[in-house]
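In: Sequence first, predicted model second:
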Amino acid sequence: MPYWRRTEMGQPAPRTNSPWLTIALLCIGQMMIVIDQNIVNVALPAVQKGLGFSEANLVWVVNAYVIPFGGLLLLAGRLGDLIGRKTVFLTGVALFGASSLLCGFAANESSLIAFRFVQGVGGAIASACILGMVATMFAEPRQQAQAIGAYSFASAGGGAVGPLLGGVLTQFLSWNWIFFINAPIGAVLVLAGLRSIPKDKGQGLGKGTDFLGAALVTAGMMLLVYTIVDAEKVGWASARTLLLLPLSLLLLVGFVVRQATVANPLLPLRLFRSRGLTAANIVQFMMIAGMFGLLFFGTLYVQRVLGYSPLQAGLGFVPIAVVIAGVSLGLSARLITRFGQRPMLYSGMALIVVAFLMLSFARVDGTYVVDFLPASLVMGLGFGLAAPAMMGLGMSAVTPEESGIASGLFNTTQQIGGAIGLTVLSAFVSSRTNSLTAAGENEAHALLGGYHVAFLLAAGFVLLALVIGAAMLRTGPRPAGAGQPEQNAVTDSTDVPVL
């Protein structure tokens, strides 16, 4: 249900809460979840030492979260449409906060891994509906663009802030606090959300309770995510990967067949008839596959080549978060309103390509100010322009009643794109680094040679996303004129947003 309505006399109903307060609460929830996905990496050595993790099991501190998170997003998004997005969001936040507290108190390997799995479930349930709620909060295009810009900042800014916060908490307190910090934030969000977030009724479980479809997509997505993250360790040609990958794809094919034949599908396939939604998801898949190259290999370059500590490396990502905040929260909405979503999407992706090309010239004896900072600023500008436009194009192509499943689809695409992108980039980096090492290069030069390959490949991913977007969206809606916003396919411009 949309978050606006008219009274019977045609006059807007009185507001009971500020819609921007709701946007703020949703964005805080999104940032908390995104930060948690990045904050753990910095603390892994401390976790290993504190709980006596074996090297083989340490990766499961990450994977135990990623697998349920990626596997449950579609189901959680659809549940938001059926039983109400507010209910699903607050349930997810409560579960995420409680399991975070348990993670902080974990006393051994098995308990931390188990609690991280539950935390991934809570994160998926909470985040699946956020974009759908944000995108349907306003009918007026400029306000909608501002709201989506705030969501984009929460997502990207959380990714940039995560390593810094992880370094600070681990260095000055302990690894436990990377989990403890979520508990009070989650509690405040739940209490404030119960009062401030408008309640939406949902369509009812009878409109789409496809239990078999839910089982197929959840099992298929979890197995696919597991196979991807596991392939980096055991190899794509290993017997386990060659068995599990086709099995996961078979489950997902079964899900698609089920959706094409069942009366009330979990994911209505008619959504993909929308060129905007389909193109936005493909573009996001390719763009996120490349962006993970900055967050992962950029951090490694600053630490392993330039010699920065984890805390210093985290501080090094603050400028990109500041730029993304400035562009997403202020500039992007005005530019989208004036020039339209597609030009901003293309311009932003072009800047991201330029930033990766700049990083491919980073030097072994370089400096942060010369070799990393300029590229990261260009990257922040590009992402701040591209992300709100991309999400706006996708979400404007669905009805408010289906915004939950569309939001879950966006999040799923992001998770799979990041996992596949990082795995592919890592494989090429390892190959290039090993080749240079065998040729007699020292460690720093060999590592940097691998990182150069990652940055060039990431540029290629985003460039391909730009080409695909331009091809698929060439017949999309254009701005009505200079200074006029694009019409939104989701809402009628006469609707009045009220809470």
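Out: Cool, got the structure. Predicted, not measured: the structure shown is a model, and the values here were computed from it.

In: going forward, measure contacts and count neighbours with C-alpha atoms only.
Out: Will do.

In: Next, count neighbours for residue 261.
Out: 9 (other CA atoms under 10 Å).

In: does residue 48 really touch residue 58, like I thought?
Out: Yes. Using CA atoms under 8 Å, residue 48 is in contact with residue 58, at 6.7 Å.

In: quick one: secondary structure of residue 363?
Out: What DSSP: H, G, I helix; E, B strand; the rest coil gives for residue 363 is coil.

In: following the strand or helix carrying residue 417, which helix or strand comes up?
Out: According to DSSP states H and E, residue 417 maps onto helix 403-438. Next in sequence after helix 403-438, counting helices and strands by DSSP H and E, comes helix 443-472.

In: Just want the angle from that following helix to helix 403-438.
Out: Interaxial angle, helix 443-472 versus helix 403-438 (axes from the mean of the first three to the mean of the last three CA atoms, to 10 degrees): 140 degrees.

In: and the comparison structure, right after this:
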Amino acid sequence: MSEALKAPRIAAPSGDANRWKALVFIALAQLMVVLDSTIVNIALPSAQKDLGISDGNRQWVVTAYALAFGGLLLFGGRIADKWGRRRAFLTGLTGFALASALGGLAVSGPMMFGARALQGVFGALLAPAALSLLAVMFTDAKERAKAFGIYGAIAGGGGAVGLILGGFLTEYLDWRWTFFVNVPFAVVAALGATLVIREPEGGRNRAPLDIPGVLLSTLGLVALVYGFTRAESNGWGDALTISMFVASAVLLLSFVLVESRVKAPLLPLRVVRDRNRGGIYLSLGLAIIGMFGLFLFLTYYLQIVQGYSPVKTGFAFLPMVAGMITGSTQIGARLMTRVRARFLMGPGFLVAGLGMLLLTQLEIGSSYTTLLLPAMVLLGLGMGTAFMPAMSLATTGVEPRDAGVASAMVNTSQQVGGAIGTALLNTIAASAKTSYLKDHIAGATTKPQQQLVGLQSMVHGYSTAIAFAVGILAVAALIAFTFVNAGRPGTTPVASGAGAEDEVPVPVVAH
């Protein structure tokens, strides 16, 4: 039986009114982290020109953040368990704000890259602390459903909000404001959190830090994320790309071996060995693969093929955001205490896949109203409905001493999924585009005809890659249906924190 189903029920912690106030500030901090993954992309061309960053080095504006964030998430989650989630949350907020200000003041490429890396470091502390705070503060079934409904909507729709905000700031102010905007977000969230967040007593992990686990997991995840990032720009056959994948495999396998034998592991294998959580981490990662590729392709399609401005492009994503909010707060949250998680996650991924399937019909002159709008609504509804119970169940039944690292695994699956999705789907799109050009360019004898074929090849590449994303979402739905076998997540109790702070995790011995 799943460990989540065996955990004893406890009463909700005191300070009921404060919990809901705290949710506002936790959600604000989460929005800041999520939108930062896309807001900078809109500003990148302007920043590159102002700072004199070469085409070869511009990827580091994105890569420096991704490597630090993805590589340090497990470490950040465990720090939250040891320090206390409130302290980790406030430290992450402060550091993220300072790093954002540094990015906005950047006068050179290296200064920008350093600021982005620092954002990733503090984001890796902030994100798991935010999710684990919700996990330990909201234990009542109905309250937990509402809280995770709001959190799931932000986690799913924040990227699209970043596109809108980034377009506005870049077009009407300056690219530097895509960094400066984080400062007021962080100040408000930090002040509010200081006043209202009261972390439940107990649940800290007092065990010594697993230094070998920290080093192996960080280096392994950095190598994995960098391998996929480099594959996008240098190809899958590149020697360094292959070396990164080999190094990642060796490091992560060594990490698992170490974690199975040390007394106080960084990532207790009991967290991921649970059937429900394992299925959730895997299905969420697969879903993000499709979502990240889609954001990228639709952004390019709307701006390059359809000629949308950055602001108009951002607003074009609003139906997806509305769908995610509706799916998460009105469908997922309302049904979470009534039906099993698999019957929300599986159908949710399938509805999102149906939206993706519509987008395989993209053409140069496709109508926004009749094709893109319904596709985006379906994508938003499906993802919002699936994400919400997934995030709740991924942290349900976890002992409080492990809440931070279990939350970090949710973020890690999303970050790795994003890196894989960007690299894999970009490669598929580029290959399909090249093949289409080779087959059709000979018939284009004039410059307008050649330009038309160029646009057609681009759209053909996007639709081909999106077709692969449909298949990936179908696999995510299958995993959700078959692996996630817990009861109604809202009725699944949360592990007690009584006495947990003085416990040392029982070592898991490999057999």
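Out: Happy to help now that I have it. Just so it is clear, the model here is predicted, and its values are computed rather than measured.

In: still on that earlier bit, which secondary structure elements does the helix holding residue 417 of structure 1 contact?
Out: Applying 3 or more CA pairs under 8 Å, 6 or more residues apart in numbering; DSSP states H and E, we find helix 403-438 of structure 1 packed against helix 60-83, helix 130-135, helix 211-234, helix 275-293, helix 373-395, helix 443-472.

In: quick one: buried residues of stretch 365-373 of structure 2?
Out: 372-373 (16 or more other CA atoms under 10 Å).

In: which SS state does the alignment partner in structure 1 of residue 265 of structure 2 fall under?
Out: Superposed on structure 1 with TM-score structural alignment, residue 265 of structure 2 falls opposite residue 265. Look at residue 265 of structure 1: counting by three-state DSSP, its state is coil.

In: Tally up the residues packed near the closest residue to residue 265 of structure 1 other than its chain neighbours, please.
Out: Leaving aside its sequence neighbours, residue 265 of structure 1 sits nearest to residue 259 (CA to CA, 6 or more residues apart in numbering; 5.0 Å). Residues lying near residue 259 of structure 1 (other CA under 10 Å) number 20.

In: which other helices and strands contact the helix or strand encompassing residue 259 of structure 1?
Out: Element membership for residue 259 of structure 1 (DSSP H and E) is helix 239-261. Applying 3+ CA pairs under 8 Å, 6+ apart, one finds that helix 239-261 of structure 1 makes contact with helix 211-234.

In: these two touch, right, residue 456 of structure 1 and residue 354?
Out: No. Taking contacts as CA under 8 Å, residue 456 of structure 1 lies outside contact range of residue 354: 10.2 Å.

In: Can you tell me which of the helices and strands packed on helix 403-438 of structure 1 is packed in deepest?
Out: Mean neighbour count, computed with mean count of other CA atoms under 10 Å, is highest for helix 130-135 among these, reaching a mean of 28.

In: Next, the mean deviation of the helix or strand just after that helix compared to structure 2.
Out: Using DSSP H and E, the next helix or strand after helix 130-135 of structure 1 towards the C-terminus is helix 141-172. For helix 141-172 of structure 1, the mean deviation from structure 2 after alignment is 1.0 Å (mean CA distance after the TM-score superposition for structure 1).

In: any idea of the angle helix 141-172 of structure 1 forms with helix 275-293?
Out: 20 degrees.

In: Would you mind telling me which of the helices and strands packed on helix 403-438 of structure 1 is nearest residue 120 of structure 1?
Out: helix 60-83 (4.3 Å; CA to CA).

In: ok, residue 186 of structure 1 to residue 25 of structure 1 distance?
Out: Distance, residue 186 of structure 1 to residue 25 of structure 1, by CA to CA, to the nearest Å: 10 Å.

In: residue contacts, residue 138 of structure 2?
Out: Listed by CA atoms under 8 Å, 6 or more residues apart in numbering, the contact set of residue 138 of structure 2 reads 12-13, 19, 144, 147.

In: Distance check, it against residue 26 of structure 2.
Out: 13 Å.

In: Mean per-residue distance, the helix or strand harbouring residue 271 of structure 2 versus structure 1.
Out: Assessed by DSSP H and E, residue 271 of structure 2 sits inside helix 269-273. Its matched residues in structure 1 lie on average 1.9 Å from helix 269-273 of structure 2 after superposition (mean CA distance after the TM-score superposition for structure 1).

In: in that helix, what's buried?
Out: Those would be 270-272, for helix 269-273 of structure 2 by 16+ other CA under 10 Å.

In: Same list, these, but as CSV with distance to residue 206 of structure 2 please.
Out: Converted to CSV, those look like this (distance: CA to CA, whole Å):
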residue, distance to residue 206 of structure 2
270, 18
271, 17
272, 21
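
In: which among these gets closest to residue 300 of structure 2?
Out: Among those, and counting by CA to CA, the member closest to residue 300 of structure 2 is residue 272, at 36.8 Å.

In: For that closest one, give me its contacts.
Out: residue 278.

In: likewise residue 23 of structure 2?
Out: Residue 23 of structure 2 neighbours (CA under 8 Å, 6+ apart): 134, 147.

In: coming back round to it: figure out how far the helix holding residue 271 of structure 2 is from the centre of its chain.
Out: For helix 269-273 of structure 2, the separation from the chain centroid amounts to 21 Å (computed by CA atoms, centre = their mean, to the nearest Å).

In: Then stretch 30-37 of structure 2?
Out: Relative to its parent chain, stretch 30-37 of structure 2 has a centroid offset of 9 Å by CA atoms, centre = their mean.
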